[in-house]
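Peer 1: Coordinates for the following, if possible.
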Amino acid sequence: MSKTFLASFFLLVSTTLFSQDYFFKKYAPFDSEIPSPEEFLGYPIGFQHTRHDMIVGYLKKLAEISNRASIYEYGKTHEGRSLVILTITSEANLQNLDELKKQHLAFTSTSQNVTNYDAVPIFVNLGYNVHGNEPSSSEAAMLSAYTLVASQHPEIKKYRDDAVIFVDPTINPDGRDRHTQWANMYKGNPLVSDPYDAEHNEYWPGGRTNHYWFDLNRDWLLGINPESRGKLNWYHEWYPNVVTDFHEMGTNSSYFFEPMKINASKDPIMPRENYEDLNELFGNYFAKSLDEIGSLYFTKEVFDGTYPGYGSSYPDLQGGLGLLFEQASSRGHVQETSHGKVTFPFTIRNQYTSSMTTVKAAVENKATLYKYQQNFFKSGLKNAANSKVRSYTFGDAKDANRTKAFIDKLLLHRIKVFKSNTKGEYIVPTNQDQYRMVQTMFETYSQYRDSVYYDASAWSVANFYNMKYRSSTRAANLGNQINSTNDLIDIQPINKSSYVYLIDGNDYNNPAVLNHLLQKGVNVSAAFKPFSINTNQGNRSFNQGSLVVAVSKQAISSDSVFKVVQQAQKKFEVPMFSASSGYSTKGVDLGSRWMAPVQKPKAAMLIGDGVRSYEAGEVWHLLDTRMHMPITKIPMRNFNRRNLDKYNTLVMVSGSYSTLGKKQQEKIKNWVSKGNTLITIAGASKWVIDKKLVKESIIKIKKDSTKVVERKPYMEAGENIGKEQVGGIILNTDIDVTHPLGFGYTSGTLPVYKNNTVWLAPSKSAYGTVSKYSKNAHIDGFITKKNMDEFVAKSASLIVSKLGGGRVVMFADNPNFRGSWYGTNRLFLNAIFLGDHINVPSN
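Peer 2: Here you go, the predicted structure:
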């Protein structure tokens, strides 16, 4: 690169300093044997966006050269990128790390009462770049790692002596590299600061999310993706005292650090000392450091830590201090704002400054942090003792795989689970170190001290899984502790039959088994009415949705059929049975017209500009990772050229769909009319109604033009308007379990997650409303009385509308939310596999 070009770059950074001095001159001198990021990369930090493999390569180099650093891989992303943590401390500490870890973890033990608060190094986790297109922090991670490893400054030496620092440079490598490629590809020479330049405007889906378009900063509680599961497993091995969560926000803002906006819960389960005392303590450090470099900032606004699944809130429920930082983004290399130009190096410097300040504050307040961590777990047990609830009992004996998935979630968060004396039931006692996480899983709330949320106001995870549970005020009689979900499901292997195989219809994995059989060329029928029949395991009852594989109806040999069925049972652990007669002891016989052949789904989904990538990714993830079923993702730009006749199912998630004009709308309408199934979710359901593809309606408030508008203070507008939004609540629904979409459900009530204001009127057909909000629908989360009375009480959650020879399945709510709603996934999967059997009768 030419000297002239570098000179122009440095002018963006400073007119007097070289670029590296711009960041860390105050920590000189540095060990000359250890390469700086610039020496390793071949360009100064901030000159361009650094690929994840180069970031990892640099940290590996530090660990290779220095006896003050070691590197650990805690997982792989969906796309195979390494997730690594660089451990930095003094040479003596690193050699004695196992013993220091033992001493550190003693403060998390409720059975020990250690008091050596100043004798043990403080454990700090510097976490960066959970949103891939918020890139400044990963660059700052390299600067921080270099400073902490190579600096010979007395202050940094003290940090190494008194702290163990874990640098996690990129929590979302797949998203980061997506954005890195974009920003570097469109980088101009000279740089272009115009906000409308392509460099500052990524193409859909952008780099914020991971491979399946999930927001990993919502996944700490839900633990769906390998990035989060790997980090959670690491986290519960180390329990760091302080955890950073670096982000970026709108370009026209400044810089945010905690204290946050007040916690919206009326009685937060995190200790007051956390969100008041510790946040204020560290906030003073950040203010001073940013003042010194002339950066503006704000606190106590917008962002709240109510939802416990952020990188800045999950540590607060584990005895640590989670810290959120938000930097106004350059979204490229330099961008014009209303406050002047924001450069990439400037954004990096703020993140680097806060990184180093975090270590400083942690080291200087070691005793305070250790006392807090110790008291956190002990106060949790005290709170449990003061609670009337002694345990929670849960489980669904009719759906072992859904129960297993919920237990996996509990174990991921180190919640103790025990078997019950009742088959299919499990017990979670409240008297355990993870009591606050037990509360998070089971407790529900209706009272709050705030009404506007940055994210969800409901997260009782048991409801995500449609897991019926009950609390007890008595100490439970505990069976064996569950330490793993391996071998949790005990099913009898299927016997070979020359007549028929029967597959349970209630199990969560039933659709996965169905897909497996269809993909292998096995002909399968589904039961549309219940029946009982004699099997190799005695007389058994089968609900709607159970699968029937008649051996004589196959195009492949009986041996091949048995092999495929065996494979499916081994892979998905679903109860299967063989029978030698089709004569039922109760209900329909196996040759009944209520046994309908299932055709292999050929599904497609519209993606691209105007489509909500989160919801699209959830569909893709569900079908990919649990059903092992392909779905064609059709970009909106290709829709005009795509012949839909190749598919029998089309999925449309929330989105504007502004590029679909009259011609395109007619194309979809004609395709559905041929007998196909259109599945719409939330905003897309509103779209098909607004465009009159179906003869259904949306519930709206009838405005009274004669009503006098009440005058209100202008500054309250945001709060007053915002509280009418539905940020994320859990509602109960009444579901028709006889409808094909309701197959697999054994209860007429089902919790759903609502985070939108799409209010579907019940279907105009008496048979088209599959699910309607219950009379007393509220389960968890904040919602205004107005919304409950005017909308929830009058609307449906799921309806089906006839369109020619086909049908449109319309979800008001997202059945696949964040990959975690095991309870409602089956509704969506039934729409895919059984949609062609839904014929909405006219009244």
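Peer 1: contacts, neighbours, all on C-alpha from now
Peer 2: Will do.
Peer 1: centroid residue for this protein?
Peer 2: The centroid of the chain falls nearest to D219 when counting by Cα atoms, centre = their mean (3.6 Å).
Peer 1: Could you verify that that one is part of a helix?
Peer 2: Yes: under DSSP: H, G, I helix; E, B strand; the rest coil, D219 falls within a helix.
Peer 1: Tell me who's in contact with it.
Peer 2: Neighbouring residues of D219 by Cα atoms under 8 Å, 6 or more residues apart in numbering: 225, 228, 309-310, 818.
Peer 1: now the other sequence, so there's something to compare against:
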Amino acid sequence: MKTLQLLPVLFLLFTFNSLQSQNDYFFPKGSEFDENIPSPQEFLGYEIGEWHTRYNSLVHYMERLAELSPNAQIQTIGYTHEHRPQIILTISSEENLNNLEQIRQEHLAHANPKEDEGNVSEMPVIVHLGYNVHGNEPSSSEVSMLVAYYLLASQDPKVEEYLQNGVFHIEPALNPDGRDRHTTWVNSNKGNPAVADPWDREHNEVWPSGRTNHYWFDLNRDWLPLTQVESQNRVKFYHTWLPNMVTDYHEMGTNSTYFFEPTKKYGSENPIVPRYNYDTLNKIFAEYHQRALDEIGSLYFTGERFDNSYPGYGSTYPDLHGALGIVYEQASSRGHVQQTGSEKISFPFTIRNHLRTSLATIEATIDNRELLLDWQRKFFEDISSGSNEVYVYGTKERPGLNRRFTQLLLDHQIEVYELENDVSINDQNFQTEYAYAVPKAQTQNLMVRSIFENVTSFADSVFYDTSAWSMALAYGIENGITKAGKLNLGPRLDSEAIQRDLSLPVQSKYAYLINWSQFSAPKALYQLLEKDINVKIAFSPFKTETTTGSSDFGYGSLMISTADQPVDEQELFSIITKVARDAEVEINAVASGRSLNGIDLGSPDFRDIDLPKVLMLTGEGVSGYEAGEIWFTMDQYLGMPITKADRNDFSRLPLNNYDVLILVSGNYNDLDQERIAKWTENGGVLITQRTATEWVINQKLVEAELKKAEKEQDSSARMNYAKSGAYYGSRAVGGSFYEVDLDITHPVGFGYTNRNLSLYKNSTVFLEPGTNAFQKVALFTNDPHISGYIHPENLELIKNSAAILARKKGEGTVIMFSDDPNFRAMMLETQRLFINSVFFGSMIF
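Peer 2: As a prediction, the model looks like this:
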């Protein structure tokens, strides 16, 4: 074993004396290549594994291959947040490339049960080779170049067969922004000779590391919610081809070996994916991967640890579309060479392992081409038949949310239809103009179920990630399920159909009103305040006559009077019109301050809103995911800048320049707690979530208590050590949905019309409600569990605990969330709670 593990060290100590020696290391024995196609080493000017290749060089190499070879084409499918191109290099035979669009159309028709079945003996199989979704798991992007080189330059006769029988889409980096962040770090800290000590700076990136994208999101969790532009572009390309095979390459801890599927049976598999995928296809491919790694003496394991259940993974999403998705994990060098126990692991060694499983995957796909093509057809035939149930969703009060949810469905190629008749389901009324229908009997049946269904029974109690993923709950969209015979379906929707003409405001000489329940009302508020427009907020509901008729306005409704503004009536109207158009909100004009019911527009219950200046602490020890979610929410949903300051600079920060301080989960023990306390007492708004809430309570910065289990664990109890992982894992809160009762009259609850909402919980922070009757903003109900796994002991702690508390501290306010209301930027049901805290926290009394 030691001899085998020394191979990566020897490779690093002695540079290759020729291109052939490098090829001999990476590729199967006896591989020969066309000299007219440059190898990655020849193009880059350094040996693969000697440096980490910057993304632009990856792109340029792929472009060069497309220029030189008639068997390659390149395209840009979109751009990242940092405007790096997302490219796909497509490789196949020259004949196939000349007929690529025809092949694509025939493939999609074959996969669709409504179309004629194709002749699989003549159809190429479609393969998507995706690499490097986590930027600091970099070896697979290097592999993408070697795979492209192999397919285009290898003289092996079987490669010609590959190109005739397959279309290969190579995506060299699924996360270009994160990759370059990591590449810059390791290259700029590389020693010469390279330093293997794991404590060396090269192996320890600074926060937030290159794992995530620009907004610090994990793109391997975003295939379902599609909040990030990279995922939106990728899934759009995915559905233009519906590949049969999809690879998902990763790295894991340095002290591990290599992993390929199958994952843990039942416990780590998606419960609605047909068993054929796991029991047959997975096993077939595993034999190829086994042989490939046995051949070079690399250790590996299967059938444990890694999860395949969440639909937002790059290896699970294909399984829900009649394809085979496989996750691969390689022990990481996290740099160029790193000590691991008594051995060393090198960057070239990690590259070679991923290369060999890539080539094995290609071989397995071609060998089983007809099997994969037949399976995809059968998959869609089976799942799209046999159900006459239809989901109905939508509400009149939140048209902006309706549009966003519908667009998500359309992005996943789910069939959505207009309603031709009103329908009532479980006391919920769905009106034709504001509600839509989604039949379960369609080719995207499994995606429909993933988005709408609540799951509460599981094969296992330990989860690698989340155990609940209903996007209907995440959005808080009203929905119900009924029999198809109870309603008539109208036209099928597309993206253009849901972009209804926005009703722009008419000019008023008196005032304008904005209902705060609208999804983009916060964006409109920011734009108005940023232009120094005076805006007031209603602390009581009212009904008034507008230019479009009498309308009800709830708690939190905004009022902009034409008087007492820094601009004249005409300029104010121009600003109002622009805001309505940009934010896509309805703004009502009123001619009188007298209301039909409730408060008048001159009531003391209308209070002035000031534009808050917001500070969020970031940096080492702080959750990059949670901080990124808030940054993205404020940036992309509101267009509102916030200051992201490193926690190590806290002592130097001019804290009094800020109105709101946000602490996400993290370590804040070295911060000046007295300074935070005085700032809050002087009128600041402190917003905390998850472990930051736990911290402010433990540090006595606020009067509140954590809820603990009533019964302590029996210290005399004894269990087998081998069961410890399952024991503690089952008691983690991996992520599930719960019902809370929200005080919609509280400023944090403004804009909600229903007291009951679903909240996503993935922490073990449990809050006692306390004795102040008016500070219990949101409480978990007595029977809160909606979807996902929860251990019975944790469920008892959740029951009747507080989800949100708001405490006065001097002139200021502390707003504490037990959980993360912006989780993955997809929890639009609870996102407004956080936004309300930012805008209205200073108004709490």
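Peer 1: if we can go back for a sec, going by distance to E258 of structure 1, which of the contacts of D219 of structure 1 wins?
Peer 2: For the contacts of D219 of structure 1, the residue nearest E258 of structure 1 by Cα to Cα is Y310; the value is 13.9 Å.
Peer 1: ok so, going back, and the aligned partner of the residue nearest to the centre of structure 1 in structure 2, how close does it get to Q673 of structure 2?
Peer 2: Using TM-score structural alignment, the equivalent of D219 of structure 1 in structure 2 is D222. Noted for D222 of structure 2: a distance of 36 Å to Q673 of structure 2, by Cα to Cα, to the nearest Å.
Peer 1: So for A825 of structure 2, what's the nearest residue that isn't a sequence neighbour?
Peer 2: E629 (5.6 Å; Cα to Cα, 6 or more residues apart in numbering).
Peer 1: Could you check which residue of structure 1 pairs with Q507 of structure 2?
Peer 2: By TM-score structural alignment, Q507 of structure 2 lines up with K496.
Peer 1: Go ahead and list the helix or strand containing L446 of structure 2.
Peer 2: If you go by DSSP states H and E, L446 of structure 2 is part of helix 445-452.
Peer 1: Oops, could you answer that again for S70 of structure 1 instead?
Peer 2: strand 69-76.
Peer 1: And that strand against structure 2, how far off on average?
Peer 2: Superposed on structure 2, strand 69-76 of structure 1 shows a mean distance to its aligned partners of 0.5 Å (mean Cα distance after the TM-score superposition for structure 1).
Peer 1: Give me the buried positions along that strand.
Peer 2: Buried positions in strand 69-76 of structure 1, judged by neighbour count with 16 or more other Cα atoms under 10 Å: 69-71, 74-75.
Peer 1: Put together TSV for the residues you listed, with distance to L834 of structure 1 on each row.
Peer 2: TSV is the format used below for those (distance: Cα to Cα, whole Å):
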residue	distance to L834 of structure 1
A69	56
S70	53
I71	50
Y74	40
G75	37
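Peer 1: follow-up on the earlier one: in helices, which of the contacts of D219 of structure 1 appear?
Peer 2: S228 (DSSP state H).
Peer 1: rewinding a little: what is the corresponding segment of structure 1 for the helix or strand following the helix holding L446 of structure 2?
Peer 2: Note on helix 445-452 of structure 2: by DSSP H and E, the next helix or strand toward the C-terminus is helix 471-475. Taken onto structure 1 by TM-score structural alignment, helix 471-475 of structure 2 occupies residues 461-465 there.
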